[in-house]
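In: Got a sequence here, can you build the structure:
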Amino acid sequence: MRTDLCGVELKNPVIAASGTFGFGQEFAPFFDVGRLGGISSKGLTMGGKYGNEGQRICETPSGVINSIGLQNPGVEAFLRDDLPFMRRCGAAVIANLGGSDLQGYLDGAALLSEADIDILELNISCPNVKAGGMAFGIQCQSAHQVVSAVRKVCKKPLMVKLSPNAENIVEMARACEDAGADALSLVNTFQAMAIDVERRQPVFANLFAGLSGPAIRPIALRMVYQVCGAVKIPVVGLGGIASASDALEFLLAGATAVQVGTANFVKPDICLDIIDGIDRYLERHGFAAVSEIRGLARTDR
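Out: As a prediction, the model looks like this:
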């Protein structure tokens, strides 16, 4: 089950996705979070953010729409208060970094590069903040600019999180690879909307928000398949994974590892079910290592 992700050894290919797992402390009473391959932190910004006003969560068939707005304590508070636990727990530490402008990304990346993290996940794809985030992840030119700049100050392996709302997901992936990304993670949430029919008003103050959960999995899988065939760097697949079978689809499509997000809200220890399910699959089919199944479903092998 051991997995190499751009030079970092994970115990297994299952990572708790950013924004759904906090910094791990909230889930520690339910199970040994050290069994995870990695934990991607809550999305961080240089200065702390309160997040969006109004309603932030709306359930929808087979999914959830969220408008959290990157609420977080800030990079410096994370380093002081949250990183020590993440480091002790035993899973690989992935720091997810967002920003509203280029300087914010650069300052955050510089600080995190000096810290005891394993991977920096650069979030250029958040769909529910008013500035930055997805704005950098829609057009290849702006994504290339921010990734290139961060690459110059980042001393850690750099994984870039892509938006499914990009103009062209394959060209976006290639642009980030060309700009110096060591790995890619995709997909983040899809831009969506909900309307309260009794109030006859949009549910969210920002109007649009991010759809996640099983509803997006087939589309996310298609995008991961496309990107794995277009780049040479590792790809981490995510989007609606809620079972070992779901995770195996992404691995067979070419992903090196997977991230599990919304399903953590339904069953806090779902990642353990997925880890154990992948392990049983490997044993049942006679594979000695999880890396042996990577990309086996591809038609371009």
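In: from here on, contacts and neighbour counts on C-alpha atoms
Out: Noted.
In: neighbouring contacts of the lengthiest helix in the chain?
Out: Determined from DSSP state H, the single longest helix within the chain is helix 270-285. For helix 270-285, the surrounding residues in contact (Cα atoms under 8 Å, 6 or more residues apart in numbering) are 1, 12-16, 35-36, 242-245, 247-248, 260, 263-264, 288-290.
In: Those residues, buried ones only, as a ChimeraX selection?
Out: Entered in ChimeraX, the line below selects the buried ones among those, by 16 or more other Cα atoms under 10 Å:
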select :1,12,13,14,15,16,35,36,242,243,244,247,248,260,263,264,290
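In: In strands only, show me the contacts of helix 270-285.
Out: V14, I15, A16, V260 (DSSP state E).
In: The residues you listed into CSV, with extra columns for distance to Q71?
Out: Formatted as CSV, the ones in strands among the contacts of helix 270-285 follow (distance: Cα to Cα, whole Å):
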residue, distance to Q71
V14, 24
I15, 21
A16, 18
V260, 20
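In: The structure of the following sequence is requested for comparison with the preceding one:
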Amino acid sequence: MITKHRLAVNLPGLNMKNPVMNSSGAVYFGLEDKGFGIEKTGALVTKTVTMTPRVGNPQPWIIETPSGILNSVGLANPGIEKVITDMLPAIHTKYGDDMPVMVSIAGETVQEYVALARLLTHSGLVTAIEVNLSCPNVDRGGMAFGVDAQTASEVIAALRQITHLPLYAKLSPNVTDIKPIVKALEVAGADGIVLINTVMGMSLDLKKRQARLARGIGGMSGKAIHPIAVRFVYEAAQTVSIPIIGVGGVTTVADALELMMAGASAVQVGGALTQHPDAMVNIIDAMPAALDKYEFADVQAVTDTFKK
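Out: Presented below is the predicted three-dimensional model:
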């Protein structure tokens, strides 16, 4: 079977030559040549964008632990105006118009999400929007949008009213039960779900008696959270019929296929790129042999094949 057809995945707004893409923030905007091999992947996901530029949290904002990476970058980005006028045209120049581009957005109010989505829609430079719902909602006392079904669905419903672009809701694992949240998002008009965002964690310096991150608590990524991601993807896949993109601790082709077997249609790679910039390319290259090994005709046949 021809490999390129065997690896192809077609999702709303994401017609991909293979099911592998970067996670938001892992490659910034993909414009620096750092050996990630983005041109060989199925899609490009941008750094999360906000209405105004953000410099992020105080340093240090990224540290390594024995279990993975903790970060509290704080959504540092150049703001939506510069992204539309500079970053997105540069992405199209670098990778061509056939590269699916999904822009991650975050707001502190529903109105901010709507304003961001409206600008991106009018730009004509985006094929899908990833809605980062792990951000604090200032109208609800700082509670993250994505930890409550009603609050999360309000964002998606408002966006569905003003954009034709496919909407992928990225959710936090820091909840008791993901099932009512993903179901509410499906009803509200989400085209897909992205699971999982980072797991909240903390690391202390015993000698200094203080937190190693300047902000104290940060988001955990890396190999340690992979089983958590598999669980969340599986539970979501049993609840909704819209596509799921799995992310969390993907470092090998086996990790990718495991998330797909649990119910994901595609995967994102993030933390692995800090130590192995060519991780995405290695996973893509290894996929045909892995499909043969586990007797799958193509990658689409892997999705949701877990047998209880």
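In: what's the mean distance for the longest helix of structure 1 versus structure 2?
Out: Following the fit onto structure 2, the mean deviation recorded for helix 270-285 of structure 1 is 1.7 Å by mean Cα distance after the TM-score superposition for structure 1.
In: Pull the distance from that helix to the chain's centre.
Out: On the basis of Cα atoms, centre = their mean, to the nearest Å, helix 270-285 of structure 1 sits 21 Å off its chain's mean C-alpha point.
In: Stretch 236-252 of structure 2 now?
Out: Counting by Cα atoms, centre = their mean, stretch 236-252 of structure 2 comes out at 10 Å from the chain centroid.
In: do stretch 15-30 of structure 2 as well
Out: On Cα atoms, centre = their mean, the centre of stretch 15-30 of structure 2 falls 8 Å from the chain's centre.
In: residues in structure 1 aligned with that stretch?
Out: Aligned by TM-score structural alignment, stretch 15-30 of structure 2 falls on residues 9-24 of structure 1.
In: List the neighbours of the matching stretch that are in contact with it.
Out: With Cα under 8 Å, 6+ apart, stretch 9-24 of structure 1 has contacts from 1-4, 27, 33, 35-43, 82-83, 85-86, 91-92, 96, 256-262, 264-265, 271, 274-275.
In: Stretch 241-258 of structure 1 too?
Out: So stretch 241-258 of structure 1 is in contact with 3-5, 13-15, 213-214, 217, 221, 224-225, 228-229, 234-238, 259-261, 263, 270, 273-278, 291, 293-298, going by Cα under 8 Å, 6+ apart.
In: Give the PyMOL command for selecting the buried subset of the residues you listed.
Out: Buried residues within the contacts of stretch 241-258 of structure 1, by 16+ other Cα under 10 Å, are selected in PyMOL with:
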select buried, resi 3+4+5+13+14+15+213+214+217+221+224+225+228+229+234+235+236+237+238+259+260+261+263+270+274+275+277+278+291+293+294+295
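In: Which residues are in contact with E121 of structure 1?
Out: S40, I94, A95, N96, L97, L158, M159, V160, K161.
In: That one maps to what in structure 2?
Out: Using TM-score structural alignment, E121 of structure 1 sits opposite E130 in structure 2.
In: what's around whichever residue in structure 1 pairs up with V49 of structure 2, how many residues?
Out: Matched to structure 1 by TM-score structural alignment, V49 of structure 2 sits across from L44. By other Cα atoms under 10 Å, the residues close to L44 of structure 1 number 28.
In: in which helix or strand would I find the most far-flung residue of structure 2 relative to its centre?
Out: Computed with Cα atoms, centre = their mean, the residue of structure 2 farthest from its C-alpha average is K207, at 35.6 Å. Counting by DSSP states H and E, there is no helix or strand that carries K207 of structure 2.
In: What is the aligned counterpart of it in structure 1?
Out: K207 of structure 2 maps onto E198 in structure 1, by TM-score structural alignment.
In: what's the counterpart of L248 of structure 1 in structure 2?
Out: Aligned partner of L248 of structure 1 by TM-score structural alignment: L257.
In: Check the gap between that match and I178 of structure 2 for me.
Out: Separation of L257 of structure 2 from I178 of structure 2 (Cα to Cα, to the nearest Å) stands at 22 Å.
In: Likewise for P12 of structure 2?
Out: 22 Å.
In: now do A158 of structure 2
Out: Counting by Cα to Cα, the gap from A158 of structure 2 to I178 of structure 2 is 21 Å.
In: again, but for Y28 of structure 2
Out: Taking Cα to Cα, one finds Y28 of structure 2 at 28 Å from I178 of structure 2.
In: same question, G219 of structure 2
Out: With Cα to Cα as the criterion, G219 of structure 2 and I178 of structure 2 are 18 Å apart.
In: Which one of the two is surrounded by more residues?
Out: I178 (22 against 16).
In: and the more buried one, what is it in contact with?
Out: Taking Cα under 8 Å, 6+ apart as the test, what I178 of structure 2 contacts is F232, E235, A236.
In: Now check the last one against structure 1: what is it aligned to?
Out: Under the alignment (TM-score structural alignment), A236 of structure 2 pairs with V227 of structure 1.
In: Give me the neighbour count for its match.
Out: Close neighbours of V227 of structure 1, defined as other Cα under 10 Å, add up to 26.
In: quick revisit: so the match of V49 of structure 2 sits against L70, correct?
Out: Yes. If you go by Cα atoms under 8 Å, L44 of structure 1 and L70 touch, sitting 7.2 Å apart.
In: Mutual contacts of these two, please.
Out: G98.
In: What ranges does the stretch 101-250 of structure 2 have for its helices?
Out: Assigned by DSSP state H, counting those that start in this stretch, the stretch 101-250 of structure 2 shows helices spanning 110-123, 149-162, 179-188, 226-237.
In: M143 of structure 2 is nearest to which of these?
Out: helix 149-162 (9.4 Å; Cα to Cα).
In: Just want the angle from that closest one to helix 179-188.
Out: In terms of direction (axes from the mean of the first three to the mean of the last three Cα atoms, to 10 degrees), helix 149-162 of structure 2 departs from helix 179-188 by 20 degrees.
In: which residues in structure 1 does helix 149-162 of structure 2 match up with?
Out: So helix 149-162 of structure 2 sits over residues 140-153 in structure 1, by TM-score structural alignment.
In: Fine, thanks again, bye for now.
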